[in-house]
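K.L.:
Quick one, fold the following:
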Amino acid sequence: MLQLLTIHLKDLINPDFYINNGGLWVLLFIVFAETGLMFGFFLPGDSLLFVAGIYSEKLIGSIISGGTGSEFLDLIVLWLLVSICGIIGNALGYWFGNKSGPFLFHRKDSLLFKKKYLFQAKEFYDKHGGEAIVFARFLPIVRTFAPIIAGIVAMDKKKFVLYNVVGSLAWVFAMLFAGHYLDKLFMTKFGFDLKKHLEVIVIGIVVITTAPVLYKLFFGRKNTAPAEDPYQKS
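P.N.:
Next comes the predicted model:
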């Protein structure tokens, strides 16, 4: 008899839930959604990848019977698959932003919309666009909206593509390999099973990755220098 899966709110931010109930395909979709779709900002990208590194053999075994036969190759295959989804997700976010850009730059200010923030974002991406795309990968919420904003302010497409690929490969590699090898290190050296303490790990990752965002939000200096409208007709 078919049993329906009961989902609680806390399950939506629990990476272990996705791994055990959705497997590789859900993992790939979440990475794609969190990096390209605006509604995906709440999904647990960093902690999910960390946990995926721990369960890499299980995840690859779901599409390759018995896995590749090598835990390192399992990680490599998983790294490439997840990275591709992250690259496609960011590309979709950029495309959506680029299509929305002309409308937003020519829209009049309102209570909830101030055009000056678009010009500030434009100036920032002109100066630090490549770095922003790469480092945004390691910051929750920011990584969801960074490619969209890059598209809105018409960041150079070739530059975006390059840093999109670099950022995705670096982010996925760091999280997957950290999860896999730290789990082995702690088990071998201290007899400490990370899989039994995932809640603490998730909280730690969230704190570490959100701290820079909160610091920048409350203590960062605001730059109000003007920038040009990228969609201005000559």
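K.L.:
Going by C-alpha atoms from here, please, whenever you check contacts or count neighbours.
P.N.:
Noted.
K.L.:
just the helices in this protein please.
P.N.:
15-21, 23-36, 45-54, 56-61, 71-105, 115-136, 142-152, 157-190, 198-219 (DSSP state H).
K.L.:
I figured residue 11 hits residue 20, correct?
P.N.:
No - using CA atoms under 8 Å as the test, residue 11 is too far from residue 20 to be in contact (11.3 Å).
K.L.:
returning to that earlier point: dump the helices of the chain to TSV, plus mean neighbour count.
P.N.:
Shown next, in TSV, are the helices of the chain (neighbours: other CA atoms under 10 Å):
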stretch	mean neighbour count
helix 15-21	18
helix 23-36	23
helix 45-54	26
helix 56-61	22
helix 71-105	20
helix 115-136	18
helix 142-152	25
helix 157-190	18
helix 198-219	13
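K.L.:
quick one: which of those is nearest residue 6?
P.N.:
Nearest of the helices of the chain to residue 6, taken as CA to CA: helix 15-21 at 10.9 Å.
K.L.:
Go ahead and name everything in contact with that closest one.
P.N.:
11, 26-27, 44, 47-48, 51-52, 55, 59, 198 (CA atoms under 8 Å, 6 or more residues apart in numbering).
K.L.:
export the helices of the chain to JSON lines and tack on distance to residue 7?
P.N.:
Output for the helices of the chain, formatted as JSON lines (distance: least, CA to CA, whole Å):
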{"stretch": "helix 15-21", "distance to residue 7": "9"}
{"stretch": "helix 23-36", "distance to residue 7": "15"}
{"stretch": "helix 45-54", "distance to residue 7": "17"}
{"stretch": "helix 56-61", "distance to residue 7": "21"}
{"stretch": "helix 71-105", "distance to residue 7": "25"}
{"stretch": "helix 115-136", "distance to residue 7": "30"}
{"stretch": "helix 142-152", "distance to residue 7": "24"}
{"stretch": "helix 157-190", "distance to residue 7": "25"}
{"stretch": "helix 198-219", "distance to residue 7": "17"}
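K.L.:
now the other sequence, so there's something to compare against:
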Amino acid sequence: MNFGEYIDPSYLIKTFSYVGLFGIVFAETGLLIGFFLPGDTLLLTAGIFAARGDVTLFGVILSCFLGAVIGNSVGYYIGHRFGPAVFSRQDSRIFKPEYVEKTRGYFERYGALTLIISRFVPIVRTFVPTMAGAGRMDFRLFTLYNVIGALIWCTTVPAAGYYLGRLFPPEVLDKYILAIILGVIVVSGLSVAVELLRRRVKAS
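P.N.:
Model (predicted):
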């Protein structure tokens, strides 16, 4: 067993089911080191497995929702407890300046809505709750948008996977699931690339 298996969506769902789903979503949003974890691809794959009957769609959505809400709340606490010091190390391999600046840019542009929008933006969703806590965002407002964002994300992405699972026969999905997952990664990362390019052009 190697590390690659632990970030392989299919392996995680087959082996750890709802617990694995909860754990990955929680780690990605609450432990600050989870930006490399397969959030979107895991949810999409879980939806496909739900269509096959390996898990239930309700169980997938509930596991994701709980992991997302609790994870964000932990991230908020870390930011609130330790404040700006969390992001102050310029040489940090985790809190890279470009990650922090990108997250700050979302807050400046969208305000509290960032908690909803960032659910669909890899890397950013990892740092948003911590930055909200560090910025002393009202916890009640944070919780409201946290719950709404988690509900939307944890419903739409697995539902898309469920639809794909119903639309195509298992043998087709088995053959092309890797391509589908790679496609999701590319689409998810596209917004990050576009935003970074936009900010560089603006800075120059």
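K.L.:
re earlier: and which of the contacts of helix 15-21 of the first structure is nearest residue 101 of the first structure?
P.N.:
The closest of the contacts of helix 15-21 of the first structure, once distances to residue 101 of the first structure are taken by CA to CA, is residue 44, at 28.2 Å.
K.L.:
OK, contacts around the equivalent of that closest one over in the second structure?
P.N.:
Applying TM-score structural alignment, one finds that residue 44 of the first structure aligns to residue 38 in the second structure. Residue 38 of the second structure sits next to 7-9, 24 when contact means CA under 8 Å, 6+ apart.
K.L.:
tell me which of these are still there in the first structure?
P.N.:
With both residues aligned by TM-score structural alignment, their matches' CA atoms under 8 Å, the contacts of the contacts of residue 38 of the second structure that the first structure also has are 7-9.
K.L.:
How about the residue positioned nearest the centre of the second structure, nearest residue that isn't a chain neighbour?
P.N.:
The centre of the second structure sits closest to residue 39, judged by CA atoms, centre = their mean, with a distance of 4.6 Å. Nearest residue to residue 39 of the second structure in three dimensions, chain neighbours excluded: residue 25, at 6.2 Å (CA to CA, 6 or more residues apart in numbering).
K.L.:
which residues touch stretch 82-97 of the first structure?
P.N.:
So stretch 82-97 of the first structure is contacted by 27-29, 31-37, 144-145, 147-153, 161, 164-165, 168-169, 172 (CA under 8 Å, 6+ apart).
K.L.:
What is the neighbour count of residue 199 of the second structure?
P.N.:
Residue 199 of the second structure has 14 neighbours, counted by other CA atoms under 10 Å.
K.L.:
Now do the same for it: its match in the first structure.
P.N.:
Match for residue 199 of the second structure (TM-score structural alignment): residue 220.
K.L.:
could you check the distance from that match over to residue 214 of the first structure?
P.N.:
Distance of residue 220 of the first structure to residue 214 of the first structure, given as CA to CA, to the nearest Å: 9 Å.
K.L.:
check contacts around the aligned partner of residue 83 of the second structure in the first structure.
P.N.:
Using TM-score structural alignment, the equivalent of residue 83 of the second structure in the first structure is residue 101. Contacts for residue 101 of the first structure (CA under 8 Å, 6+ apart) come out as 151-154, 231.
K.L.:
where does stretch 187-203 of the first structure sit relative to the chain's centre, distance-wise?
P.N.:
Taking CA atoms, centre = their mean, to the nearest Å, one finds stretch 187-203 of the first structure lying 23 Å from the centre of the chain it belongs to.
K.L.:
End to end on that stretch, go ahead and measure it.
P.N.:
20 Å.
K.L.:
Show me the contact partners of that stretch.
P.N.:
Counting by CA under 8 Å, 6+ apart, 16, 47, 51, 54, 183, 186 sit against stretch 187-203 of the first structure.
K.L.:
corresponding residue for the last one in the second structure?
P.N.:
Read it as residue 186 of the first structure. Checking TM-score structural alignment: residue 186 of the first structure goes with residue 168.
K.L.:
rewinding a little: columns distance to residue 82 of the first structure on top of the contacts of helix 15-21 of the first structure, output as JSON lines?
P.N.:
Formatted as JSON lines, the contacts of helix 15-21 of the first structure follow (distance: CA to CA, whole Å):
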{"residue": "11", "distance to residue 82 of the first structure": "21"}
{"residue": "26", "distance to residue 82 of the first structure": "11"}
{"residue": "27", "distance to residue 82 of the first structure": "8"}
{"residue": "44", "distance to residue 82 of the first structure": "14"}
{"residue": "47", "distance to residue 82 of the first structure": "14"}
{"residue": "48", "distance to residue 82 of the first structure": "11"}
{"residue": "51", "distance to residue 82 of the first structure": "13"}
{"residue": "52", "distance to residue 82 of the first structure": "10"}
{"residue": "55", "distance to residue 82 of the first structure": "14"}
{"residue": "59", "distance to residue 82 of the first structure": "12"}
{"residue": "198", "distance to residue 82 of the first structure": "21"}
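K.L.:
All set now, cheers.
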